[in-house]
Structures are given as structure tokens and as C-alpha cells.
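# here's a sequence, model it:
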Amino acid sequence: MIVLYPWGKALPSSTVTQGTPVAANIVTAASGPCLQPGQVQVGSQPAPGDKPCLTVQLRMTNGPAPGKSLQLTVPIEPSTPRFSAGDDVVLAYNGGNALDPQSFQLVDFQRSTPLVLLAALFAVAVLVLGRWQGLAALVALGLSFVVIVLFVLPAILAGESPLLVAIAGAGAIMFLALYLTHGLSARTSVAVLGTLVSLALIGVLSAIFSAAASLTGLDDATTTLIGSLGHGIDARGLLLAGIVIGALGVLDDVTITQTSAVWELRRANPSLGWRELYGAGLRIGRDHVGSAVNTLVMAYAGAALPVMLYSAISGVGLGSLLTSEDIASEIIRTLAGSVGIVAAVPVTTVLAALIASREPVDHLISTTKRAAPQQ
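Just a heads-up that it's a prediction; the model follows:
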């Protein structure tokens, strides 16, 4: 992270003007003909063949003219949001006359309130169930976002290899999440080692097969990013970086579960050797890996659902559909991540068995007593 961080480098800014966000509230909304500034509406319905528009009366709540009213006309298209009276919305202000409607564009809804409420509900649920460990998990989650925002994004924008940045960032997130949530112990260190090995395998497999499949990584979001930057970026590296970071959460779950299972087996029967611990832990892992792989596949399938729907109505054959850029990227993302998850089970289990079998029995028993609730 120290080597890859853009020390003293000026990060690029967008060459595309996005406009300054301004909060507003829709007072009235009515559909009718599309009117240009200065035109007078004749009739309440658009002429045959003309597309309808939505005329909204807004009141700005912040920005250059808070409290001022504004009237905008928005074309009604299948791809545009449906605004109505009472909606809290976001305008894009281009810096012109604050009283001129041409200086504003209606772009989106305000979503801060429901997002904050859902985040609070999530935090309460984690704290109620996890208590102090839940608090540690929330702190680790916050630090994970800090790593992404303050290291991963600046380093990639500064021109560093997205894959190397993702591996370094994922490693930092893994250390923070695992050690903060589960404590500094041999058990956690085994999970860290298993996760590192699996992440490396996922990165290697993704790099090899994305190159073999000639994936460019130029999806709509990446194309928009390149247009905003005004210069090229390693699009395939961005794809690989997304694969590594996306697989990290499932890997943490698998490796922690395997190490916990092996340690509990050892505590339940201290006479078990490492081979017996490995065999029993592997049997537990076989059950876990099936559900974990399915979780990863469904997560990627859900994220790619619009792409799959668009491809399904395109009229091409199944073979062409599966080998298209968008679908092939998701297939490689899913399969490479799944191979890493599968490999994490035996790797983590054998490490846990070797270390747990050498832990003194007295230490196991005393640890169990400290973990037991007081009567």
C-alpha cells in the first residue's frame, strides 16, 4: 500500500461537467405537451405522434436560490424516472442564472433518509446479536470503506495497476476485518493465511482466463469512466480488481468457519490428531462450500440480471449469448471466485488441523471455560 499510494500526485478530475447537486421538492406535476421556453400550452394532451412531457413545479431547498420556485419540463420516456408531486428530488445546476430554469436539470430522487434508516436498522441488528463482536464487525466494516475510498480509488485513478491495488487493498481489508472481529489468535491467523492463498489463486485464474477469452473489461460503467477521465485506463485490470474484491467477503466466511470448526472439534475431543481433525473438518467444509458457491453465483447473477435480460431478447443463440463480453465476464468472475472458495476449504482446514493439534490441551480447556457464560 505504501508503494502503490499516489504520494503527492494530483488525481485526475472529470472532463465531463456533471453539475452541482441541488435539493428540491416537487410541488405540482402534470403531464402534457412538451413546451419550449416561451411557448404557451394549447390543450391538455399532446398532439398525435408527439411524445408527452411532465411539467413540474419545484421549490429549491438549498443551492444558489433556496426557497425559490422553478418550473421544468421533463420528457416522459421508458428510461426516465416517474416523478410526482411531493417527491424530494435532486437537480443538476450548471452555474448559470439561478432564476433561469435552463440552468437546472431534474436528474434523480433524494435517497438519504431511507438509506440512513436502513443503515441504522442494520447496525442495531448486528449489535443486538453480536454485542461487542458485532461492534467490532461494524468498526471493521467502516475501516474497509476507508481503505477503498482513501487507497483503492486514488491509487487506480493515479494509474497504478488495478489488480495489484485490489490485492493490496483486499489484504488490508482482510487483516482489519478478521483480526478486529475475531481477535488476535492462532485461529484467526489460520483464516488469514487461507484467505491469502485463495485470493492469490483467484487473481491468477482470473488473469489467465480473462486474457485467454480476450475480455476487454469495457462495459458501460468503464466506458463512462474513460469518457469522464479523458484518457485510457486498464479496463481488464479493473475487471480483475472487481473479481478479487468481490470474492473477499465470501472467502472470509469460509475460512473463519473452517478454522472455528476444527478448533471446536479439537476442544470436544483433545485426543484427535491432525489427520482426524482434517478429515472431520473437510466433511464440514463440503457442506459449506456448496452453499457458499451458490451464494457467489446468485450474487453475480443478480448484479448482471439487466445484462442477461437484454441479451435474452437480442435474438442470438445461446452460444453467442454466453460468449458475449458482458456475460463471459460474469462467468469468469463467478467460476474463478468459486474455484478460490473450493480451494479455501482444504487449504484452511489442513492449516487449522496442523496448528490446532499442537495446541496444549490445558490451553484449550481454559479457553473454553473463559468463553462459557457465567451461571
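
# make it CA atoms for all contacts and neighbour counts henceforth
OK.

# what's the helix or strand that contains Glu264 packed up against?
In this structure, Glu264 sits in helix 235-268 according to DSSP states H and E. Packing partners of helix 235-268 (3 or more CA pairs under 8 Å, 6 or more residues apart in numbering; DSSP states H and E): helix 162-182, helix 186-212, helix 274-303, helix 325-356, helix 361-371.

# at 7 Å what do you get?
When contacts are defined as 3 or more CA pairs under 7 Å, 6 or more residues apart in numbering; DSSP states H and E, helix 235-268 sits against helix 162-182, helix 186-212, helix 274-303, helix 325-356.

# buried ones in the last one?
Neighbour-count burial for helix 325-356, counted by 16 or more other CA atoms under 10 Å, picks out 325-338, 340-356.

# repeat that for stretch 163-172.
Applying a neighbour-count criterion of 16+ other CA under 10 Å, one finds Leu163, Leu164, Val165, Ala166, Ile167, Ala168, Gly169, Ala170, Gly171, Ala172 buried in stretch 163-172.

# compare with the first, here's sequence two:
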Amino acid sequence: MNVLVLLAFILFILMILIGGKKGARSFFALFLNFGVLLFTIIFMTNPYIDPYIVTLIACTVISYINLFFINEVNSTTKTAFISTIITIVIVLFFIVIVTENAMIQGFGEEEIEELSIFSLYIGVDFVKIGASVIIMSTIGAIIDTAMAIASPMREMYHHHPSISKKELYTFGLSIGRDILGTSTNTLFFAFFGGYLALLIWFKDLSYSVGEIVNSKIFSAEMITIFCAGTGVALIIPITALITAYFLVKKGENKEKVI
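I've put the predicted structure just below:
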């Protein structure tokens, strides 16, 4: 416990020194997001509540915290928030179809032995739970990408107010192309970092490449990466389009008032 407190204190000091007030808000946002996840788990295990609805509400609240609480309400966070919600809804439909057809819900063979003493008849739909887990794993990357595109687009428009919607949209796409590869690779290495022990276990058990690929745990994580990558790819044109429209439209309205 002392180690956790010490590490949290070090992180808090560094975030304040580097980020100032925004860094402090970012630190407290970690605990707010953790609280949202706890409530999400509580409601998601309720058989009378649809996990999809809980997931959409949780993603909306998390987006609100990470965008408006940390970065305050401005044109950048507004467009990033709208783009995030639209992308989440689109990706959710896609993930539901993939989850139902891939049948990756539930537990794999490697996990059954540890859970054999518990009853799996808990009254919840594991297909919906599986889709919700994937979308919750995707929300962080989508929010980061939305902010990474909307922020420089606002700066570009601030320095070049005469820029057209098409030019601003193209500028946003060019930024998205630069961060698309790094974002997807971040998701990929996060998987291998989190499941490195599992991969070592596969090696010790002399799993073949085919057995590893067809393992439910491995397949579920790879599908999560692909779905997250799909969300990151979709958020780029959506954010660029909404931000370009919002900024140019706002500029035109100001000119009409003047």
C-alpha cells in the first residue's frame, strides 16, 4: 500500500510540474474514470439492465471527463466529444456483429480450471458482455485520436482564418495519417505487454501456431485490437469533417455579426 501511495504521489507531482492545473485535473480524472468503470461493472452484471445501454452511458461519461473536465469546454473538446460519440455508436454496431459471429464470448480453456469451482449461470448475456468489454477497451484510443486531430486543426484555423472547409479537412486527414500507425501499434504492443505471461505459457505447453491463433483468449484479444484499430481509423475522417465544418461555420457566423 505504501508503494502505491508513493507512486501516486510521484505521478501527481510530475503531472503538476509538467501540466500545471490541467495536469492536476488529469490526475483526478484517473480516479473519476476508475469510479465510472466500477459503476459500469456493477450495472453490467445486473441481468435486468442491457449491457449495451450501460456501455454507451459509460463511454459518454468517460468522454465527458477526459475532454471537458480536463481540457474545459471549448471548440476543440466539443468537436472531439461529438466525433467520439458518433464513432462509438458506429463501432458498437460493428463489434456486436463481430462478437456474435466470432463466438469469443465467455472464457477460454486456459481459464476454465481456475473458474471450475464457481457457477457460470449468473443470468447475463456473455455475448453482450464481450462486446461491451471490447468497446470499453477502445474508448481511450478513440478519445486520444479525436483530441490529437481537433486540437491542431483549431490552431491551423486560428492562424489561417481564411482557410476553406476542404483545406482544413485535408489538413486534419494528414494529421490522422501520421498518428494512425502509431496508435494501432500502441494497441498491439499493449496486448503483448499485458499477455506476455500467457504467450510464455503457450510456449511451455508447446502450443503450435495454429493452436495459439485458434485459442479463444488470443483470438478475443486480437479481435479487440482490430476493433480498436477500426475505431481509431474511423475517428480520423469523422473528427476532421466535424471540426472543419464547426470551425469554418463559426467563423462565417462571426463575420455576419460584424
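
# before we move on, the earlier item: list the buried ones in the helix holding Glu264 of structure 1?
235-241, 243-267.

# and it, how far from structure 2 on average?
Compared with structure 2 after fitting, helix 235-268 of structure 1 deviates on average by 1.4 Å (mean CA distance after the TM-score superposition for structure 1).

# now the angle between helix 186-212 and that helix, please.
Interaxial angle, helix 235-268 of structure 1 versus helix 186-212 (axes from the mean of the first three to the mean of the last three CA atoms, to 10 degrees): 150 degrees.

# so where in structure 2 does helix 235-268 of structure 1 end up aligned?
Alignment note (TM-score structural alignment): helix 235-268 of structure 1 is matched to residues 126-159 of structure 2.

# okay, the angle between the top helix by length along structure 1 and helix 162-182?
Assignment by DSSP state H gives helix 112-147 as the longest helix of structure 1. Here helix 112-147 of structure 1 points in a direction 100 degrees away from that of helix 162-182 (the same axes, to 10 degrees).

# what residues sit buried inside helix 112-147 of structure 1?
Neighbour counts over helix 112-147 of structure 1 (16+ other CA under 10 Å) mark 126-127, 133-138, 140-141, 143-144, 147 as buried.

# look at Ile104 of structure 2 and give its secondary structure.
Of the three states, Ile104 of structure 2 takes coil under DSSP: H, G, I helix; E, B strand; the rest coil.

# what about it, how many residues nearby?
Look at Ile104 of structure 2: counted by other CA atoms under 10 Å, it has 22 neighbours.

# try Met308 of structure 1
17.

# picking that back up, want to try JSON lines for the buried residues of helix 112-147 of structure 1, with distance to Leu176 of structure 1 as columns?
Below are these laid out as JSON lines (distance: CA to CA, whole Å):
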{"residue": "Val126", "distance to Leu176 of structure 1": "18"}
{"residue": "Leu127", "distance to Leu176 of structure 1": "18"}
{"residue": "Gln133", "distance to Leu176 of structure 1": "13"}
{"residue": "Gly134", "distance to Leu176 of structure 1": "14"}
{"residue": "Leu135", "distance to Leu176 of structure 1": "13"}
{"residue": "Ala136", "distance to Leu176 of structure 1": "10"}
{"residue": "Ala137", "distance to Leu176 of structure 1": "9"}
{"residue": "Leu138", "distance to Leu176 of structure 1": "11"}
{"residue": "Ala140", "distance to Leu176 of structure 1": "6"}
{"residue": "Leu141", "distance to Leu176 of structure 1": "9"}
{"residue": "Leu143", "distance to Leu176 of structure 1": "7"}
{"residue": "Ser144", "distance to Leu176 of structure 1": "7"}
{"residue": "Val147", "distance to Leu176 of structure 1": "10"}
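
# and those, which two are furthest apart?
Leu127 and Val147 (22.9 Å; CA to CA).

# can I get the buried residues of stretch 163-172 of structure 1 in JSON lines with distance to Thr55 of structure 1?
JSON lines is the format used below for the buried residues of stretch 163-172 of structure 1 (distance: CA to CA, whole Å):
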{"residue": "Leu163", "distance to Thr55 of structure 1": "47"}
{"residue": "Leu164", "distance to Thr55 of structure 1": "50"}
{"residue": "Val165", "distance to Thr55 of structure 1": "47"}
{"residue": "Ala166", "distance to Thr55 of structure 1": "46"}
{"residue": "Ile167", "distance to Thr55 of structure 1": "49"}
{"residue": "Ala168", "distance to Thr55 of structure 1": "50"}
{"residue": "Gly169", "distance to Thr55 of structure 1": "47"}
{"residue": "Ala170", "distance to Thr55 of structure 1": "47"}
{"residue": "Gly171", "distance to Thr55 of structure 1": "51"}
{"residue": "Ala172", "distance to Thr55 of structure 1": "50"}
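
# report the central residue of structure 1.
Nearest to the mean C-alpha position of structure 1, by CA atoms, centre = their mean, lies Gly246 at 6.9 Å.

# tell me how far that residue lies from Ser320 of structure 1.
From Gly246 of structure 1 across to Ser320 of structure 1, the span is 26 Å (CA to CA, to the nearest Å).

# also Thr368 of structure 1?
In terms of CA to CA, Thr368 of structure 1 sits 57 Å off from Ser320 of structure 1.

# same thing with Leu251 of structure 1?
If you go by CA to CA, the gap between Leu251 of structure 1 and Ser320 of structure 1 works out to 32 Å.
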